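Peer 1: Sequence and predicted model, in that order:
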Amino acid sequence: MTRSTPPVPGAPGQTEEREKSKKLGSLKALLPFMRPYRSLLLAAVSALVVTAVLSLTLPLAVRRVVDNFYTKDAQTLDLYFAAALGIAGLLAIGTGLRYLLVTRLGERVVADIRKAVFDRVIGMSPAFYEKVMTGEVLSRITTDTTLILSVISSSVSIALRNLLIFIGGLALMLFTSAKLTAMVLLIVPAVVVPILVLGRKLRVLSRENQDWIAASSGNASEGLSAVQTVQAFTHERASQAKFSEFTELSYDAARRRVNTRAIMTVIVIFLVFSGIVGVLWIGARDVRAGDMTQGALVQFVIYAVMVAGGVAALSEIWGELQRASGATERLVELLQTEDAVVDPTNPRSLPSPVVGQLTFDDVTFAYPSRPGTKALEHVSLAIEPGETVAFVGPSGAGKTTIIQMLLRFYDPSSGRILLDGVDLAELRRDDFRKYIAVVPQDPVIFATSARENIRFGRPDASDAEIEAAAQAAAAHDFIAALPDGYDSYLGERGVMLSGGQKQRIAIARAILRDAPVLLLDEATSALDAESERAVQSAVDTLSQGRTTLIVAHRLATVKKADRIVVLDQGRVVATGPHDQLVSEGGLYARLAKLQFTEGIAAE
């Protein structure tokens, strides 16, 4: 099996990505999320400093106890024991407070990060999702933020505390015995070098591990979201093998990361405690020679152990910080990814009221994933308010692209698209999309009730309005027959509904929106003949006074349109009413002969 690294969105190339992962300071990107909680951060840092100072004070009390152990003044000895106990109590309270404050800060910051990332990706244009799997985005929102939570609520706090203990302990060691401290300092370079060298390698391996976890999540999400198709085509073993491959590559990266971290831990701890043993040996000789007291030696040893423990903890936490730094980079990439479609800095406003006049002005467009193939080429159309225009043509002719361009999911490569005389590129997307209702070719049903699925079209709609929309879409009867009626849970992606029922829910949603522009993309393709008649009647009523664009393969659906636009290979090849296009011959006449006449015969 060849090892490779999964692509990361927003990265120009893998070499650059790996170079980037070697830079230090990625965790600085978390500072803007911490800034709103300065008071909480200050309180947490204060508690951290107090507990570190108390930890450093405890050995001073222990020294007094040891040096006065054999004193005849029992009251003084009791006082030292009481002081030591008091310091221990304050240390316990301070540590608990530090944990509370730091953990609250971590939970709050990570919640804000998750919201910021979701807010960013939910507004990204479809071009972003042509290159990034949804499962990978979810992995970043969950797995990567969990790593950051671990760091903010635990690792950073412990690292700062151990850093303070290391610095303070080293200073107090120097105060206790300059000679022994100098010997301890001799081993510091030997400890720091492996931390820096192996720590850099850990950072790269941690980033690679997280990349593979995201790729694995993306693969699993894709397979599970299409589980019926996977099973229908007996693709389970191939899907299992692919997921297993991603998982094993993730494990392999994790194994190399763990091995590197274990080696670093062994080296650091051995060097640190070897130094302590050596210093203790020399200190014991000084006590025997009368150059220092027993209490002073005990105090020095405690400080040495605290300093050594701080260094060992820092080496452990360094690996966690490297992992979190890699996770932060990945989240920052999402937050900083530039969208192909952006709202203008100074948006214009639509004239009031919006009447639904649509204009395609010499529009040419190619999908980002297929830049060499024109989806639309020099398309010019003027659609009047209240006009019903149908788009027909073979698959791949550009019909659905027309709908996507009107919703400004993509921007034209050249040309303009106007609503009521205003270029869509000069408007905020949410400002003009609220005047458009759409029924997509593949209707989306959310994992909630039938009522809430329809209400998605207009969140402030009343229950009566929802039921009226369902009746207009010929959906009321089957919804009422569900176990809990309109409150029935429809399952993930509407698994409890048939294709036709899903489409009628989507039509009801569009009817409820009550927008001046209505877009129907194969809106009746999954309906039986009886339901299609009912829905077509509803659509005819709904389209009155509204600008309606209909995309359909079935020509019977578009026969009543005011105008039919025939597309072929992204170009407009003919326009006109049904009878005129049939009499002219050409592509529409051939489609009508193949399909429409047969449909009449079948009826």
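Peer 2: Great, that's in hand.

Peer 1: switch to C-alpha atoms for all contacts and neighbour counts from now on
Peer 2: OK.

Peer 1: What segments of the stretch 351-500 of the chain are helices?
Peer 2: For the stretch 351-500 of the chain, the helices defined by DSSP state H, counting those that start in this stretch occupy 399-406, 429-433, 450-455, 463-472, 476-480, 499-513.

Peer 1: tell me which residues in the fifth one are buried?
Peer 2: Translated: helix 476-480. Neighbour-count burial for helix 476-480, counted by 16 or more other Cα atoms under 10 Å, picks out His476, Ile479.

Peer 1: Contacts for it, please.
Peer 2: The contact list for helix 476-480, computed with Cα atoms under 8 Å, 6 or more residues apart in numbering, reads Ala450, Glu467, Ala470, Gln471, Gly485, Tyr486, Gln501.

Peer 1: Put together CSV for these, with distance to Val573 and neighbour count on each row.
Peer 2: Converted to CSV, the contacts of helix 476-480 look like this (distance: Cα to Cα, whole Å; neighbours: other Cα atoms under 10 Å):
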residue, distance to Val573, neighbour count
Ala450, 41, 26
Glu467, 42, 21
Ala470, 37, 27
Gln471, 38, 18
Gly485, 47, 16
Tyr486, 45, 23
Gln501, 35, 20
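
Peer 1: coming back round to it: can you tell me which of the helices of the stretch 351-500 of the chain is nearest to Val392?
Peer 2: Val392 lies closest, by Cα to Cα, to one member of these: helix 399-406, at 6.8 Å.

Peer 1: Check it against this one:
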Amino acid sequence: MNESETTKINAYRELAAKHVSAGRIIALFTPYTRQIAWVVSLLLVSSAIGMASPFMLRAIIDEALPQANITLLMYLAGGLIGIAALSAVLNTLQIVMSTKIGQSIMHDLRVRLYSHLQSLPLSFFAATRSGEIQSRIASDIGGLQALVTNTANELARNTSIVVMTAIAMFVLDWRLALFSMIVVPCSILLSDRVGKLRESLTHEQQVRLGDMSAAVQESLSIAGIILARTMGRAEHLIRRFSRTSQDVAKLEVRSHTTGEWQWQLIYLMLAMLPALTLLLGGLLLNSGAPATIGTLVAMIALQEQLLWPLEQLLVIGREMRTTRALFARVFEYLDKPVEIVESPDAVHFGRPQMRGAVRVENVQFTYPGALQPTLSDISINIPAGSSVAIVGTTGSGKTTLGYLLARLYDADRGAIRYDGVDVRDLSFETLTDMLGVVTQEPYLLYASVAENLRFAKPDATDEELIEAARIAQIHDSLAALPDGYDTLVGDRGYRFSGGEKQRLALARTILRNPPVLLLDEATSALDTKTERAMESALANLSKGRTTITIAHRLSTIRRADQIVVLQRGRIVEVGTHEELTSINGIYAALVKSGT
């Protein structure tokens, strides 16, 4: 094992020790204790019934056949058939019940992980590939499906069979039973060793599967295809994907073959056991010890009944070690801290109570891991119903301020208040009702136009959709489409142009009718004619509504009641367009540069 592999194994073991424990895994099953108890009861009854078969077999060999007692033979044969039929019914019931339990646990875990990811800070998604996130939800949790639906059931069933069969063997002949148990501790030790070897490989394999999932999502999206073809890099992407796929294939081979000779040694010991038992039984018979041929045959039958579930238990033990790696990856995400939380005493506003006054007080913010603050000592007073524009060069902190206003991050110092209430004290529902946000890169769902608009207001009528689209200057374009508002927008809205997507996003926000609008470069993709129409529409929309515009194109904000100029995270100028141009400062320079 080279140094790189040792480092990976140590890193995985540290990850597993931090996030995974038996109690935490058992807790997934706790809500279904009653249903599990029923399954266990069925397993115990089925195993107990199965114990009678070898004793009936001994009676057939030692009594019914030698005495030619056909009546006894018929009863015993009928008993064996009845036991088999009853066991089949009980096994069917417990398999159906355990599968339902397993799928419920899978559902709970998927929803729990998805819900937790929805509450994680924006910084997590900025630093994590979406393909990796999808891999954790789909591939990792999918890999656990066998454990919670089949393995847990098989573990309980095979354990009960092994215990009951072992008891029957000792009742039948304690000497032969004790001899049969010699292979058990040796097999368990070897199986555990193989499981440890394969566990870290499984984790590494899932990491590479995540890489492959991310590569597929990035390169086979519409944007990825356009980039690859226009740059002539399709062959490069194919080679990169091929290397990742080859790594996955190699890890797949290693995860299934590492320790295989030790595993075959287990099979050899189990295969030798019946022959050695027959040899020992023959020696006991020759020595005059109290034993019969029927006892020996019954013991071999019990061994067969013992060895198969014992083999399954060893396989399950090995698989449970490898699924620990999957639990480590899932629990790692579940343990990510939630930074933006709702206050226990959150303030709730009804829509009629909202005025839309916004105040930013001495705000400072530094991104995680950054050495310098992105924003420092930011103070802005925005009266209800007024319009303010935030301008500045690239990197001045405009968009970051928008993130803080929407509470996608919390300020390190200072406060942002809506109608006098700190944004951290507002309920999430009140904040989303208070503030409508349209970003520079609008996101559209893979759904119809109507469904995208109704994402903001599920109960919106068709008339409301049309009115919002008219205000956003997009209705005529939609009405001209063959399917109108039922048109599928395509992956990330690629059915529409950049300007059309921005107008759809604006219509979606307008539909919610928030008292405060935050427009982050919301008209950057519009042509001059549409932009002018939008300006007029927004002017009508902004009446009685607070509008905060983050703009790079200064032509869109000349009529703002207040213009705030940022530079290197600080406010350097505040005033109207006329006031700022007259002092011939930074804003005037931006205007002259044609920005």
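Peer 2: Looks like it arrived, so ask away. Values in this document were obtained by computation on a predicted structure and should not be read as measured data.

Peer 1: now the helices of the stretch 351-500 of the first structure in TSV, with distance to Trp281 of the first structure?
Peer 2: Shown next, in TSV, are the helices of the stretch 351-500 of the first structure (distance: least, Cα to Cα, whole Å):
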stretch	distance to Trp281 of the first structure
helix 399-406	78
helix 429-433	74
helix 450-455	75
helix 463-472	83
helix 476-480	84
helix 499-513	80
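
Peer 1: distance of Gly500 of the first structure from Gly485 of the first structure?
Peer 2: Distance, Gly500 of the first structure to Gly485 of the first structure, by Cα to Cα, to the nearest Å: 18 Å.

Peer 1: and of the helices of the stretch 351-500 of the first structure, who's closest to Gly199 of the first structure?
Peer 2: The closest of these to Gly199 of the first structure is helix 429-433. By Cα to Cα, the value is 45.5 Å.

Peer 1: Tell me the residues of the second structure aligned with the closest one.
Peer 2: Under TM-score structural alignment, helix 429-433 of the first structure corresponds to residues 428-432 of the second structure.

Peer 1: Please enumerate residues in contact with the matching stretch?
Peer 2: Stretch 428-432 of the second structure is contacted from outside by Glu342, Val347, His348, Phe349, Gly350, Ala406, Val423, using Cα under 8 Å, 6+ apart.

Peer 1: Tell me the counterpart of the first one in the first structure.
Peer 2: What it means is Glu342 of the second structure. Under the alignment (TM-score structural alignment), Glu342 of the second structure maps onto Asp343 of the first structure.

Peer 1: Tell me who's in contact with its match.
Peer 2: Contacts for Asp343 of the first structure (Cα under 8 Å, 6+ apart) come out as Ala425, Glu426, Leu427, Arg428, Arg429.

Peer 1: How many neighbouring residues does the fourth one have?
Peer 2: What that stands for is Arg428 of the first structure. If you count neighbours by other Cα atoms under 10 Å, Arg428 of the first structure ends up with 17.

Peer 1: give the contact list for it.
Peer 2: Taking Cα under 8 Å, 6+ apart as the test, what Arg428 of the first structure contacts is Asp343, Pro344, Pro347, Arg348.

Peer 1: Turn these into TSV, including distance to Thr57 of the first structure.
Peer 2: Shown next, in TSV, are those (distance: Cα to Cα, whole Å):
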residue	distance to Thr57 of the first structure
Asp343	59
Pro344	60
Pro347	62
Arg348	66
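
Peer 1: Around Leu445 of the second structure, count how many other residues there are.
Peer 2: 16.

Peer 1: Distance check, the residue of the second structure most remote from its centre against Ala77 of the second structure.
Peer 2: Distance from the C-alpha centroid of the second structure peaks at Gln67, with 66.7 Å (Cα atoms, centre = their mean). Between Gln67 of the second structure and Ala77 of the second structure the distance is 15 Å, computed by Cα to Cα.

Peer 1: Quickly note the distance from the aligned partner of Leu186 of the first structure in the second structure to Asn91 of the second structure.
Peer 2: Structural alignment (TM-score structural alignment) places Leu186 of the first structure against Ile182 in the second structure. Distance of Ile182 of the second structure to Asn91 of the second structure, computed by Cα to Cα: 30 Å.

Peer 1: If you count surrounding residues, which of the two has more?
Peer 2: Set Ile182 of the second structure next to Asn91 and count neighbours by other Cα under 10 Å: Asn91 wins out with 18 against 12.

Peer 1: The more buried one is in what secondary structure piece?
Peer 2: Element membership of Asn91 of the second structure, judged by DSSP states H and E, is helix 70-118.

Peer 1: With Val572 of the first structure instead?
Peer 2: Assigned by DSSP H and E, Val572 of the first structure falls within strand 571-576.

Peer 1: ok, and for the helix or strand following that strand, which residues are buried?
Peer 2: Next in sequence after strand 571-576 of the first structure, counting helices and strands by DSSP H and E, comes helix 578-584. The neighbour-count check on helix 578-584 of the first structure (16+ other Cα under 10 Å) flags His578, Leu581, Val582 as buried.

Peer 1: contact partners of whichever helix or strand comes after helix 578-584 of the first structure?
Peer 2: Per DSSP H and E, the first helix or strand lying C-terminal to helix 578-584 of the first structure is helix 586-591. With contacts defined as Cα under 8 Å, 6+ apart, helix 586-591 of the first structure is touched by Val392, Gly393, Val566, Leu581, Val582, Ser583.

Peer 1: about what we covered before: specify which member of the contacts of Arg428 of the first structure is nearest to Tyr37 of the first structure.
Peer 2: Nearest to Tyr37 of the first structure among the contacts of Arg428 of the first structure, counting by Cα to Cα, is Asp343 at 30.3 Å.

Peer 1: Look at that closest one and tell me its secondary structure.
Peer 2: Under the three-state scheme (DSSP: H, G, I helix; E, B strand; the rest coil), Asp343 of the first structure adopts coil.

Peer 1: Flag every buried residue along stretch 311-331 of the second structure.
Peer 2: For stretch 311-331 of the second structure, burial by neighbour count (16+ other Cα under 10 Å) applies to 311-331.

Peer 1: How about residues contacting stretch 78-97 of the second structure?
Peer 2: Residues from elsewhere that reach stretch 78-97 of the second structure, judged by Cα under 8 Å, 6+ apart: Gln35, Val39, Leu42, Leu43, Ser46, Ile49, Gly50, Ser53, Met56, Asn153.

Peer 1: Would you mind getting the average deviation of that stretch from the first structure?
Peer 2: Compared with the first structure after fitting, stretch 78-97 of the second structure deviates on average by 0.7 Å (mean Cα distance after the TM-score superposition for the first structure).

Peer 1: any idea which helix or strand carries the equivalent of Phe246 of the first structure over in the second structure?
Peer 2: Correspondence of Phe246 of the first structure to the second structure, assessed by TM-score structural alignment: Thr244. Thr244 of the second structure belongs to helix 234-257 when assigned by DSSP H and E.
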